[in-house]
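Q: Got a predicted structure here, sequence first:
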Amino acid sequence: MTNSHQLRNRIADIDGGELTGLPSTHHPYAVVFPAPQARVIVYTTKFEATRQLLAFANAATPLGIIGRYGLPRDKDIEGFVAIAHDLPIYFLGDCDPFDLLVFTWLRQHLAIQFLGVSDAVVAALGVAVTERITIALPDQEKRAIPLLREVSSDLEGFVGPNCARMLQDNRKLELEALVSCHTTPVTNLLSLLIDAA
C-alpha cells in the first residue's frame, strides 16, 4: 500500500492541481461543530450540498460536519480528531475518482467510514440513476481511475457494484444530483449514519 505522502504525490501527478495545487485559503474548511448529543461526524468535500441534503430532514441532526474541497493537509488531521473526539467519522462525497482518492487518503490517517454517493445511499434516497443525472468524467478524472483502483482494492465494496460499473464506464454521480433527485425522506440517510454509529 502506498503511504500517505506517496499517495499525495501520486495524486498531485494526475490532478492538474485541482486537489493538491491550491493554497488552503482558496478552499477553507466549513465546520458545524457537534452538539453534545451528536453521535457522528461527517467529513464532506461538498459542504453546501451536504448542508442542503441534511436540511431536507427538517430535524436537528445529531452530527457535526467538517467540509472542504480538495485533499486535506497532513497537519489538518489533528483538527479533525479534536472536533470528532471519540465520535465515528463518515465520508460523504461524490462517486468520482477525485473524491474517492480523498477518502482513500483520509483512511490512511483516520478511522473513517464511507457513506458517500454509493449504491446504498442512492437506494436510501430513492434516486433512479440514469445517464441524465450522471456526468462524463473529465480527462483528469479518467487518468485517476488506474490509481484509484490500485490504492482502493475494496472500491466496489464501498461504492457498490452499480456505482463501480458507472466509474468503469467513465461516468460519475455527484452529491448535488442526490439533492435534486431524491424521492424518499432524507431521514433515511440520517438513519444510515445513526444506525451505523
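A: Cool, got the structure.

Q: going forward, measure contacts and count neighbours with C-alpha atoms only.
A: Fine.

Q: Tell me where this structure has strands.
A: For the chain, the strands defined by DSSP state E occupy 30-32, 40-44, 63-67, 89-92, 112-114, 135-136, 171-172.

Q: Quick one: neighbours of N162, just the number.
A: 13 (other CA atoms under 10 Å).

Q: Make TSV from the strands of the chain and add distance to T50 to it.
A: As requested, the strands of the chain are exported to TSV (distance: least, CA to CA, whole Å):
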stretch	distance to T50
strand 30-32	11
strand 40-44	7
strand 63-67	9
strand 89-92	8
strand 112-114	14
strand 135-136	19
strand 171-172	17
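
Q: gap between the closest residue to P161 other than its chain neighbours and E150?
A: Leaving aside its chain neighbours, P161 sits nearest to D119 (7.4 Å; criterion: CA to CA, 6 or more residues apart in numbering). Separation of D119 from E150 (CA to CA, to the nearest Å): 21 Å.

Q: Comparison target below:
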Amino acid sequence: MTITGQTSASRVDRLGKRPAVYLVIADDRDAYTNWAEHSREDRLPQRRVVYVERQADHPVERQAQWDELAGSCLDAESESLSLLTYTAVSAGHAAHLARREYAVASVVTRMDEVINSHVERGSRGWIAIRIADGGSDGELYADYEDAWAAQLHPERCTYLPISPLTPWTPRMCEEHLEAMTHMRHGCMVYGAPTCRR
C-alpha cells in the first residue's frame, strides 16, 4: 500500500498528468485531535487519508481491487473508514480532494445549523457567518450594518437576512460560501471564479 505523501513516480502520469480514477481510504474517526481544538469556533475537523491507489485499467482487475480495499475497510471493524473514488491527476491530488470535500461538508453543515437554529424559533433579522468555518457568533442583528459592526473581523464574514419565509438549503449554503470564498480571494471575474480553490 502507498501511504499519501509517499507516492511513487509510477503512480503519476509523469508527462501529461492526465486525470485517472483513484481509490481513497479515509478515516473520519478522530477529526479533532484534542478537546481544545474541538471547542475552538474556527477549527474545522480534518479527514485523515489512510491509503490512496490508482484504479486499475482492466475491469476484472478493477473489481478485484475494489473488493480487496472494501474488504480491508470491513476487516478494520471501524465505521469511520470509508472507500471513496476521485478523479485526479495524482495520488496526492486525490488525497487533497478527499480532505477538501470533508472540510467543505463540515462548513456547510455548520452554516446550515446556524441558520436553522434561528429559523426554527421564527426569528427575523441578520446574521454574520464566518466564511472560513460556517460558524456564527449566535447573535441576531437588526440590519446588515449592526451585524458588520459587531464582528471582530467583519471582512471574514458574510451577512444574511434570516426569515422563516426564506429557508436555506445545504446546497444554497455551499454555493453561497463558495462564492464568498472566491470574492474574498479576489478571484471573481464577471461573476465567475477564476481560481480552483
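A: That came through, no problem. Predicted model only: the values in this text are computed from it and were never measured.

Q: Fetch the TM-score of the aligned pair.
A: Counting by TM-score structural alignment, normalised by the length of structure 1, the TM-score of this superposition works out to 0.24. Behind it: 86 aligned residues with a CA RMSD of 5.9 Å.

Q: Dump the strands of structure 1 to TSV, plus distance to F98 of structure 1 and mean neighbour count.
A: Formatted as TSV, the strands of structure 1 follow (distance: least, CA to CA, whole Å; neighbours: other CA atoms under 10 Å):
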stretch	distance to F98 of structure 1	mean neighbour count
strand 30-32	19	15
strand 40-44	13	27
strand 63-67	15	23
strand 89-92	13	25
strand 112-114	14	19
strand 135-136	14	15
strand 171-172	10	22
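
Q: right, so of those, which gets closest to N162 of structure 1?
A: N162 of structure 1 sits nearest to strand 171-172 of all the strands of structure 1, at 11.2 Å, using CA to CA.

Q: Which strands or helices does that closest one pack on?
A: Judged by 3 or more CA pairs under 8 Å, 6 or more residues apart in numbering; DSSP states H and E, strand 171-172 of structure 1 is in contact with strand 135-136.

Q: on contacts alone, who are the packing partners of the strand it packs on?
A: Counting by 3+ CA pairs under 8 Å, 6+ apart, strand 135-136 of structure 1 packs on strand 171-172.

Q: which stretches of structure 2 form strands?
A: Counting by DSSP E, structure 2 has strands at residues 20-27, 48-54, 81-88, 125-130, 157-162, 188-189, 192-193.

Q: which one of these is the most hemmed in?
A: Of these, the one with the most neighbours on average (mean count of other CA atoms under 10 Å) is strand 125-130, at a mean of 23.

Q: counting contacts, what elements does it pack onto?
A: Packed against strand 125-130 of structure 2 by the contact rule (3+ CA pairs under 8 Å, 6+ apart) you find helix 144-149, strand 157-162.

Q: Would you reformat those as JSON lines and include distance to I25 of structure 2?
A: Shown next, in JSON lines, are those (distance: least, CA to CA, whole Å):
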{"stretch": "helix 144-149", "distance to I25 of structure 2": "42"}
{"stretch": "strand 157-162", "distance to I25 of structure 2": "34"}
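
Q: Do a quick rundown of the helices in structure 1.
A: 4-14, 47-55, 76-84, 97-107, 119-124, 139-151, 155-159, 161-168, 175-181, 187-196 (DSSP state H).

Q: so can I have CSV of the strands of structure 2 showing distance to H176 of structure 2?
A: Output for the strands of structure 2, formatted as CSV (distance: least, CA to CA, whole Å):
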stretch, distance to H176 of structure 2
strand 20-27, 27
strand 48-54, 26
strand 81-88, 24
strand 125-130, 11
strand 157-162, 9
strand 188-189, 13
strand 192-193, 12
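
Q: Tell me which of those strands lies nearest to R110 of structure 2.
A: That would be strand 125-130 among the strands of structure 2, by CA to CA, at 9.6 Å.

Q: Comparing D119 and E150 of structure 1, which residue is more hemmed in?
A: Just comparing D119 of structure 1 and E150: by other CA under 10 Å the higher neighbour count belongs to D119, 19 against 12.

Q: What's the separation between that one and L178 of structure 1?
A: D119 of structure 1 sits 12 Å away from L178 of structure 1, going by CA to CA.
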